[in-house]
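Enquirer: make a model of this:
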Amino acid sequence: MQQQDPNSRPATGYPYPYPYPNQQPPPASAANGYPYQNYHAPHPDPRALLIRRLFIALMVSILIFGLILFIFLIVVRPQLPTVYINSLSVSNFNVSNNQLTGNWDLRLRFENPNSKMSLYYDTVLCAVYYGDDSLSETRLQPFDQGTKDQTPINATLSVSGTYVERQLADSIGKARAEKGSVEFDLRMASVVTFRYGVYRRRRYVRVYCDDVAVGVPGNSSSGKMVGSDKRCNSY
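Expert: This is a model prediction of the structure:
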């Protein structure tokens, strides 16, 4: 009987046969313990990408335009016009039986304080008030102003036999008796165009001239503005 060498080793070089010949070996990913995934990266939507790029370009354009406009306004510094009342006189002034009659003659001076921008005034609405009550109004014709220009404007406002409330008539009569003068308020409004080269900007401008005292004693029907030129407030 032949004895087996206890130190003998099995022959190498031949793969060990798969124990289940009718089955395929598991995929490498499963063998390594990781599930197999058939992953494909999604493709971006060309339309969405285009819209995103257009939006970014629009935002950049708006920021650049805003920066340019900001720098322009700092350099040019548009300023509102300055208005003065040079004189205000009243004639044929009478308040009786809740009726008001009078003529207001105005001499105004419009000044353009801008050294780089010209101004164009659309129709100027001018009204004279006593307190909160409008007594008369008129419209002034449009006009231009160059840089640093001054423009004198004359205007006449009239009212004849207009009904007023007794409280207003009593207040005017009391002021004439106690102070010998009546304080009127002047209001003006216009759409002003600021111009610099091709730049145009339209703005609604209001002018308030408050408490303009006119000497009209109780025994007189005419009077003139008390004091010198009066500067109005522009908004």
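Enquirer: from now on I want contacts and neighbour counts done on CA atoms only, so please keep to that.
Expert: Will do.
Enquirer: what about the helices in this structure?
Expert: With helices called from DSSP state H, the chain shows them at 28-31, 46-76, 166-178.
Enquirer: and these, which is most packed in?
Expert: helix 166-178 (a mean of 15; mean count of other Cα atoms under 10 Å).
Enquirer: and that helix, what other elements does it pack with?
Expert: Counting contacts by 3 or more Cα pairs under 8 Å, 6 or more residues apart in numbering; DSSP states H and E, helix 166-178 packs against strand 82-96, strand 182-196.
Enquirer: contacts for the last one, please.
Expert: By Cα atoms under 8 Å, 6 or more residues apart in numbering, the list of residues contacting strand 182-196 from outside reads 78, 116-131, 172, 175-176, 200-216.
Enquirer: nearest to Asn98, out of the helices of the chain?
Expert: Closest approach to Asn98 among those is made by helix 166-178 (5.8 Å; Cα to Cα).
Enquirer: what angle do that closest one and strand 82-96 make?
Expert: Taking axes from the mean of the first three to the mean of the last three Cα atoms, to 10 degrees, helix 166-178 and strand 82-96 form an angle of 100 degrees between their directions.
Enquirer: ok, now which ones touch the residue sitting nearest the centre point of the chain?
Expert: Residue closest to the mean C-alpha point of the chain, counted by Cα atoms, centre = their mean, is Arg203 at 8.5 Å. Contact criterion Cα under 8 Å, 6+ apart gives Val191, Val192, Thr193, Phe194 as the residues in contact with Arg203.
Enquirer: output the helices of the chain as CSV; include the columns distance to Cys232.
Expert: Listed next are the helices of the chain as CSV, based on distance: least, Cα to Cα, whole Å:
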stretch, distance to Cys232
helix 28-31, 89
helix 46-76, 24
helix 166-178, 23
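Enquirer: select, out of these, the one closest to Arg139.
Expert: helix 166-178 (24.8 Å).
Enquirer: just give me how far the closest one sits from the chain centre.
Expert: 41 Å (Cα atoms, centre = their mean, to the nearest Å).
Enquirer: give me the neighbour count for Arg202.
Expert: 14 (other Cα atoms under 10 Å).
Enquirer: cool, and the one 3 residues further on?
Expert: Residues within reach of Val205, counting by other Cα under 10 Å, total 17.
Enquirer: for the comparison step, fold the sequence that follows:
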Amino acid sequence: MDQENPNPPSEQPSKRSTRCCFCLYRVLWIILVTIIILVSLIILVIYIIITPRSFKFHVNQAKLTQFNFTNNNTTLNYNLVLNFTAQNPNKKLKIYYDVVEANAFYKGYNFSATDMNKPLRTLQETKSVDYRMSAVFIGQHVMMLDRDEVDEFQEDYKNGIFGIDIKIYFSIRFRLGNFIFGDTKVQAKCDLKVPLSSNNSGKMVDPFDPTKCVVDF
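Expert: Have a look, this model is predicted:
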């Protein structure tokens, strides 16, 4: 009696297992892509909501009562008071000003730095509210001007108006609802034309023109 040949092993389970692995991999990949897209959309929406790009900073008053050189044009004597206004129309966002430092420059020379006076309370600016800060620069600083710069200073003194640049460095945090985040470094630059209050040239000088600062987040 002839023995019957055994049936060859079925390959069906192996193929089914391969298909299941492929389906599982595909599902996991779709889930991963979906999560990435959702997270990206959430980040985009949050950025649109909380971005402080509408933050505005102005110098609305400037009083320069002394700005002259002594000691053979090597020592600058200065007395400058600036008043600023800060505004953030984003009502959803609160701003905490931890550190605000102002630096004053003339002809590219940093002749003074000071911590700005700011409100002690948290600033939550709205479109209708301006919050005020001030900076006082007073003292002396050794500056070695070259001949051309001395001539330019004398021309400025004659005209009664000085080009003074102010750079402001912020260390700020943001609050959205109950979440506080950030510790962001921000810089503002203000290019000012400041009239000398004690102008002795007898020349009529225009009053200070309020100036908008450029804010860089």
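Enquirer: next, the TM-score between them, please.
Expert: Scored against TM-score structural alignment, normalised by the length of the second structure, the superposed chains reach a TM-score of 0.72; 202 aligned residues with a Cα RMSD of 3.9 Å.
Enquirer: about what we covered before: for Gln99 of the first structure, find the nearest of the helices of the first structure.
Expert: helix 166-178 (8.0 Å).
Enquirer: quick one: the closest one to strand 182-196, angle?
Expert: Using the same axes, to 10 degrees: helix 166-178 of the first structure against strand 182-196 is 100 degrees.
Enquirer: against Arg139 of the first structure, how distant is the equivalent of Tyr169 of the second structure over in the first structure?
Expert: When the first structure is aligned by TM-score structural alignment, Tyr169 of the second structure is paired with Ala189. Noted for Ala189 of the first structure: a distance of 10 Å to Arg139 of the first structure, by Cα to Cα, to the nearest Å.
Enquirer: quick one: contacts for the counterpart of Lys91 of the second structure in the first structure?
Expert: In the first structure, Lys91 of the second structure lines up with Ser115, judged by TM-score structural alignment. Contacts for Ser115 of the first structure were tallied using Cα under 8 Å, 6+ apart; they are Thr147, Lys148.
Enquirer: with the one 5 residues further on instead?
Expert: By Cα under 8 Å, 6+ apart, the contact set of Tyr120 of the first structure is Pro142, Phe143, Asp144, Gln145, Val192, Thr193, Phe194, Arg195.
Enquirer: ok, the closest residue to it other than its chain neighbours to Thr151 of the first structure distance?
Expert: The shortest distance from Tyr120 of the first structure to any non-neighbouring residue, by Cα to Cα, 6 or more residues apart in numbering, is to Asp144 (4.5 Å). Distance of Asp144 of the first structure to Thr151 of the first structure, given as Cα to Cα: 9 Å.
Enquirer: next one: Asp185 of the first structure
Expert: Plainly put, Asp185 of the first structure is 21 Å away from Thr151 of the first structure if you go by Cα to Cα.
Enquirer: which of the two has more residues huddled nearby?
Expert: Per other Cα under 10 Å, whichever of Asp185 of the first structure and Thr151 has more neighbours is Asp185, with 19 against 14.
Enquirer: so Val155 of the first structure sits right up against Asp105, yeah?
Expert: Just so we're on the same page, residue 155 of the first structure is Ala rather than Val. Yes. Checked against Cα atoms under 8 Å, the pair Ala155 of the first structure and Asp105 is within contact range at 6.0 Å.
Enquirer: re the thing from before, from the contacts of Tyr120 of the first structure, pick the one nearest Phe110 of the first structure.
Expert: Gln145 (8.8 Å).
Enquirer: what about that closest one, how many residues nearby?
Expert: By other Cα under 10 Å, neighbour count at Gln145 of the first structure equals 18.
Enquirer: can you tell me what it aligns to in the second structure?
Expert: Using TM-score structural alignment to pair residues, one finds that Gln145 of the first structure aligns to Leu123 in the second structure.
Enquirer: give the contact list for the closest residue to its match other than its chain neighbours.
Expert: Excluding the flanking residues, the one nearest Leu123 of the second structure by Cα to Cα, 6+ apart is Ile95, at 5.6 Å. Contacts of Ile95 of the second structure were listed using Cα under 8 Å, 6+ apart, and they are Thr122, Leu123, Gln124, Ile172, Arg173, Phe174, Arg175.
Enquirer: list buried residues within those.
Expert: For the contacts of Ile95 of the second structure, a burial check counting by 16 or more other Cα atoms under 10 Å picks out Leu123, Gln124, Ile172, Arg173, Phe174, Arg175.
Enquirer: can I get those residues in TSV including distance to Val39 of the second structure?
Expert: Converted to TSV, these look like this (distance: Cα to Cα, whole Å):
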residue	distance to Val39 of the second structure
Leu123	30
Gln124	28
Ile172	26
Arg173	23
Phe174	21
Arg175	21
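Enquirer: can you tell me how far the residue mapped onto Pro195 of the second structure from the first structure sits from Asp132 of the first structure?
Expert: Under the alignment (TM-score structural alignment), Pro195 of the second structure maps onto Val214 of the first structure. Val214 of the first structure sits 17 Å away from Asp132 of the first structure, going by Cα to Cα.
Enquirer: between these two, which one's more packed in?
Expert: For Val214 of the first structure versus Asp132, neighbours defined as other Cα under 10 Å are more numerous around Val214 (22 against 8).
Enquirer: quick check: closest non-adjacent residue to the more buried one.
Expert: Nearest to Val214 of the first structure is Met225, by Cα to Cα, 6+ apart, at 4.2 Å.
Enquirer: from what I can see the one you found touches Leu88, true?
Expert: Yes. Counting by Cα under 8 Å, Met225 of the first structure does reach Leu88; the two are 5.1 Å apart.
Enquirer: shared neighbours of those two, which are they?
Expert: Val214.
Enquirer: rewinding a little: wait, which of the helices of the first structure is closest to Ser234 of the first structure?
Expert: Among the helices of the first structure, helix 46-76 comes nearest to Ser234 of the first structure, with 19.1 Å by Cα to Cα.
Enquirer: got the angle for the closest one vs strand 182-196?
Expert: Relative orientation of helix 46-76 of the first structure and strand 182-196, computed by the same axes, to 10 degrees: 120 degrees.
Enquirer: all set, thanks.
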